[in-house]
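Visitor: no sequence on this one, just coordinates:
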């Protein structure tokens, strides 16, 4: 594939077109995003997010960038621990949902900002931690986004990513693939009246690098002590690294 062409799910599109297409997907699903997560995962995404935040160990007063923070699920959990969280997303519709949800909560130390993960506007060495949950696979240029994460972290800062991968449990990975291909788009059509967007989400999960491959990409961006922690055999994984 040429440098001008990238994958949008199973489609090959121009590099500049992918960002617009992904934006359209998330603008379409923003209002039903959390409901669909519940339906697609049987509610397990909430447990995965709890485990993810427990790994991050947010501390009172520290500054965390939650990239692709969308509807605020991760940010709310970390802000309740006293961390000052900047919730960023390239999609203003997703951020709007999160800001609306935040109005119903106690006053939390949150800021909201439209940002492109590949071209962050923050200064070098700005944050104690960088988190991204179920967002990195939608970035057009993942290595560039990882380098940007490294840049904006302080020395000693930590990187955490929660993302789908491929389960290595015999039989389970294949069963989930069959389920996702045949059920999730139909549920998307029934609940969100949007089969096409959920077909893309399924394809983007299938095409995301295996756990070891993605960990190597994190290391290539400059992080050290990288690791991945599989959940359900690697259906989901928590990736981490440190900036020194």
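Guide: Sure thing, it's come through. Note that the structure is a prediction, hence the values are computed from the model and not measured.
Visitor: When you work out contacts or count neighbours from here on, use the C-alpha atoms and nothing else.
Guide: Will do.
Visitor: Please name the residues that touch the spatially closest residue to residue 207 that is not a sequence neighbour.
Guide: Once flanking residues are discounted, residue 207 sits nearest to residue 9: 7.1 Å by Cα to Cα, 6 or more residues apart in numbering. Counting by Cα atoms under 8 Å, 6 or more residues apart in numbering, residue 9 touches 200-204, 207.
Visitor: Go ahead and build a PyMOL selection from the buried members of those.
Guide: To isolate the buried members of the contacts of residue 9 in PyMOL, using 16 or more other Cα atoms under 10 Å:
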select buried, resi 200+201+202+203+204
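Visitor: Looking at the contacts of residue 9, spot the one nearest residue 194.
Guide: Among the contacts of residue 9, residue 200 lies closest to residue 194 (Cα to Cα), at 10.6 Å.
Visitor: Excluding chain neighbours, give the residue nearest to the closest one in space.
Guide: residue 9 (5.2 Å).
Visitor: I'd like the next helix or strand past the longest strand seen in the chain.
Guide: With secondary structure taken from DSSP state E, the chain has its longest strand at strand 153-164. Downstream of strand 153-164, the first helix or strand assigned by DSSP states H and E is helix 172-182.
Visitor: Next secondary structure after that following helix?
Guide: helix 184-192.
Visitor: How many residues are close by residue 196?
Guide: Counted by other Cα atoms under 10 Å, the residues lying close to residue 196 total 13.
Visitor: oh, I was asking about residue 132
Guide: Residue 132 - counted by other Cα under 10 Å - has 22 other residues nearby.
Visitor: Correct me if wrong, but it is in a strand.
Guide: Yes: under DSSP: H, G, I helix; E, B strand; the rest coil, residue 132 sits within a strand.
Visitor: okay, pairing it with this:
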């Protein structure tokens, strides 16, 4: 089986969802994802560099440029983890702006909060579930989520919540691993299912968490499917940009009203 092209097409049975290639009860997924990120939080950025060869920094820089943050804007970074995007957004929003760093995982959020403090930034932070955002309707000019959507149990609900808290004219940006170009699929599979777990074992001391991360990428919707999901959430002007031959993709959508 070519995992790059077929695994994400398998539907979970009613009442269950995917945890990597495994089917689990919906109520169990959040706990198991939390366990993964509690485990890898302290080495998350190091592993991101190893996993992507440093490319995740370029992908994030592109996302930041597309966000086009201006002074005074209100920005919500969901599943913000170690705070790369939130720090960049805060510098652009300035003293008159409002930038929130949120994550469902307290260990990841703690790392991000500490790094922002070290950088001299005191931003509001919150542990929260993207499917139930604790913010009023139409509050933010920009909402972002980078490498977090694929771990959410009900992606459609999370996207609807992101759209809800956007102001009219506001933009959602979703940066996520995606469907790689077919000619690269065999090499990408070899890297994902052989090299990546080895790196997890020897660098992060957690082979299984990185095996899950590789599997979760394959179960995530492809570029066109995710574009349709943004439209279903009420967003318009939806477009996506393939990055590094589709290893990652940035999706954008605008809330018109």
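Guide: On my side now, so go ahead. Everything numeric here is computed off the predicted structure, so don't read it as measured data.
Visitor: one step back: report all helices and strands that the longest strand of structure 1 contacts.
Guide: Packing partners of strand 153-164 of structure 1 (3 or more Cα pairs under 8 Å, 6 or more residues apart in numbering; DSSP states H and E): helix 44-56, strand 127-133, strand 236-242.
Visitor: what range in structure 2 does it sit on?
Guide: Alignment note (TM-score structural alignment): strand 153-164 of structure 1 is matched to residues 166-177 of structure 2.
Visitor: Comparing the matching stretch with structure 1, how large is the average distance?
Guide: Stretch 166-177 of structure 2, aligned to structure 1 and superposed, deviates on average by 0.6 Å (mean Cα distance after the TM-score superposition for structure 1).
Visitor: Next secondary structure element downstream of the top helix by length along structure 1?
Guide: If you go by DSSP state H, structure 1 has its longest helix at helix 15-29. Downstream of helix 15-29 of structure 1, the first helix or strand assigned by DSSP H and E is helix 33-41.
Visitor: Where does that next one end up in structure 2?
Guide: Under TM-score structural alignment, the match for helix 33-41 of structure 1 is residues 44-52.
Visitor: who touches the matching stretch?
Guide: Applying Cα under 8 Å, 6+ apart, the external contacts of stretch 44-52 of structure 2 come out as 54-56, 82, 196, 199-200, 203-204.
Visitor: give me that answer again for 10 Å
Guide: Stretch 44-52 of structure 2 is contacted from outside by 37, 40-41, 53-57, 81-82, 84, 108, 111, 191-192, 195-197, 199-200, 203-204, 210, 214, 247-248, using Cα atoms under 10 Å, 6 or more residues apart in numbering.
Visitor: thinking again about what came up before, looking for the alignment partner of the residue nearest to residue 207 of structure 1 in structure 2.
Guide: Match for residue 9 of structure 1 (TM-score structural alignment): residue 20.
Visitor: do the same with residue 213 of structure 1
Guide: Under TM-score structural alignment, residue 213 of structure 1 pairs with residue 225 in structure 2.
Visitor: What helix or strand is its match located in?
Guide: Going by DSSP H and E, residue 225 of structure 2 is in helix 223-232.
Visitor: elements contacting that helix?
Guide: On a contact count with 3 or more Cα pairs under 10 Å, 6 or more residues apart in numbering; DSSP states H and E, helix 223-232 of structure 2 meets helix 155-165, strand 166-177, strand 236-243, strand 248-254.
Visitor: To what extent does that helix diverge from structure 1 after superposition?
Guide: Averaged over the aligned pairs, helix 223-232 of structure 2 sits 0.5 Å from structure 1 after superposition, using mean Cα distance after the TM-score superposition for structure 1.
Visitor: List the contacts of that helix.
Guide: 155-156, 159-160, 162-163, 172, 174, 176-180, 220-221, 235-242, 246, 248-255.
Visitor: 7 Å - rerun?
Guide: With contact meaning Cα atoms under 7 Å, 6 or more residues apart in numbering, helix 223-232 of structure 2 is reached by 156, 159, 178-179, 238-239, 253.
Visitor: So which bits of that helix are buried?
Guide: Of the residues in helix 223-232 of structure 2, those buried (16+ other Cα under 10 Å) are 223, 226-227, 229-231.
Visitor: Name the nearest of those relative to residue 90 of structure 2.
Guide: residue 230 (25.4 Å).
Visitor: any idea how far that closest one lies from residue 237 of structure 2?
Guide: 10 Å (Cα to Cα, to the nearest Å).
Visitor: Identify the contacts common to the two.
Guide: With Cα under 7 Å, 6+ apart as the test, residue 230 of structure 2 and residue 237 both reach residue 253.
Visitor: Contacts for stretch 161-174 of structure 2 next, please.
Guide: 131-133, 135-146, 233-235, 250-257.
Visitor: Can you mark which positions in the match of strand 153-164 of structure 1 are buried?
Guide: For stretch 166-177 of structure 2, burial by neighbour count (16+ other Cα under 10 Å) applies to 166-168, 170-177.
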